[in-house]
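*Asks:* attaching a predicted model along with its sequence, questions to come.
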Amino acid sequence: MPATRSDRLSAPLSRTEDAVAVSSPCMACGAVVSGWAWINTAGVGVLMHRTFWGSEACPSAASFDWATGVELSAPVEAVAA
């Protein structure tokens, strides 16, 4: 029976035996990664790839001022370091 709003879950949310990991292409460069997110690094917005080996800055995405949203001219590698 499918769960409805009033039904309780049949298994805890942390259960992963039946889970399937779906890769997500980066919105800027299209690389297939585990996930991606915009992060605030000392006031600079940087698009990060989540990979099996950790997180790394997207080589194609433009960084921006987190407070104003204005694009910065510095390369992503420079602001992510």
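*Replies:* Perfect, thanks for sending it.

*Asks:* use CA for all of it now, contacts and neighbours both
*Replies:* Noted.

*Asks:* where do the helices sit along this protein?
*Replies:* 76-80 (DSSP state H).

*Asks:* what about the strands in it?
*Replies:* Using DSSP state E, the strands found in the chain span residues 24-25, 32-33, 35-41, 44-51, 54-57, 64-65.

*Asks:* could you dump the ones you listed to a markdown table with mean neighbour count and distance to Glu17?
*Replies:* What follows is the strands of the chain, written out as a markdown table (neighbours: other C-alpha atoms under 10 Å; distance: least, C-alpha to C-alpha, whole Å):
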| stretch | mean neighbour count | distance to Glu17 |
| --- | --- | --- |
| strand 24-25 | 15 | 21 |
| strand 32-33 | 16 | 21 |
| strand 35-41 | 16 | 20 |
| strand 44-51 | 21 | 21 |
| strand 54-57 | 16 | 23 |
| strand 64-65 | 18 | 39 |
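
*Asks:* hold the first one in mind and look at this next one:
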Amino acid sequence: MPATLVVLHPASLSAPLSRTEDGVIYEASPCQACGVAGGADWIKVDGTGVLVHNARGRERCPVAAPFDWETGKPLTALPEAVAA
């Protein structure tokens, strides 16, 4: 027997609230590798992908493995130019 879907909201939904509106609280997720609070981003530095902590001035995560940005293959050692 086919399922019958019931339309609960016949009108189109409005756009989501902006993160800049009053009353909205933004909480950054913890680092995916080490769990430190404050959010993290993958960035490209001289062709190498590294994970950085945003709350600490884009400090490189000491746990996350760097990778070749083009291929996605993990690197065993961090290149000198990216280590600093």
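*Replies:* Great, that's in hand. Since the model is a prediction, treat every value here as computed from it, not as a measurement.

*Asks:* could you quantify their similarity as a TM-score?
*Replies:* Once the chains are laid over each other, their TM-score by TM-score structural alignment, normalised by the length of structure 1 reads 0.69; 74 aligned residues with a C-alpha RMSD of 2.8 Å.

*Asks:* hang on, the earlier thing: in CSV: the strands of structure 1, plus distance to Arg5 of structure 1.
*Replies:* What follows is these, written out as CSV (distance: least, C-alpha to C-alpha, whole Å):
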stretch, distance to Arg5 of structure 1
strand 24-25, 28
strand 32-33, 33
strand 35-41, 29
strand 44-51, 32
strand 54-57, 36
strand 64-65, 40
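
*Asks:* between those strands, which gets nearest to Ser73 of structure 1?
*Replies:* Shortest distance between Ser73 of structure 1 and these, using C-alpha to C-alpha, is found for strand 64-65: 8.4 Å.

*Asks:* Ala61 of structure 1 contacts Gly30, correct?
*Replies:* No - using C-alpha atoms under 8 Å, Ala61 of structure 1 is not in contact with Gly30, being 10.6 Å away.
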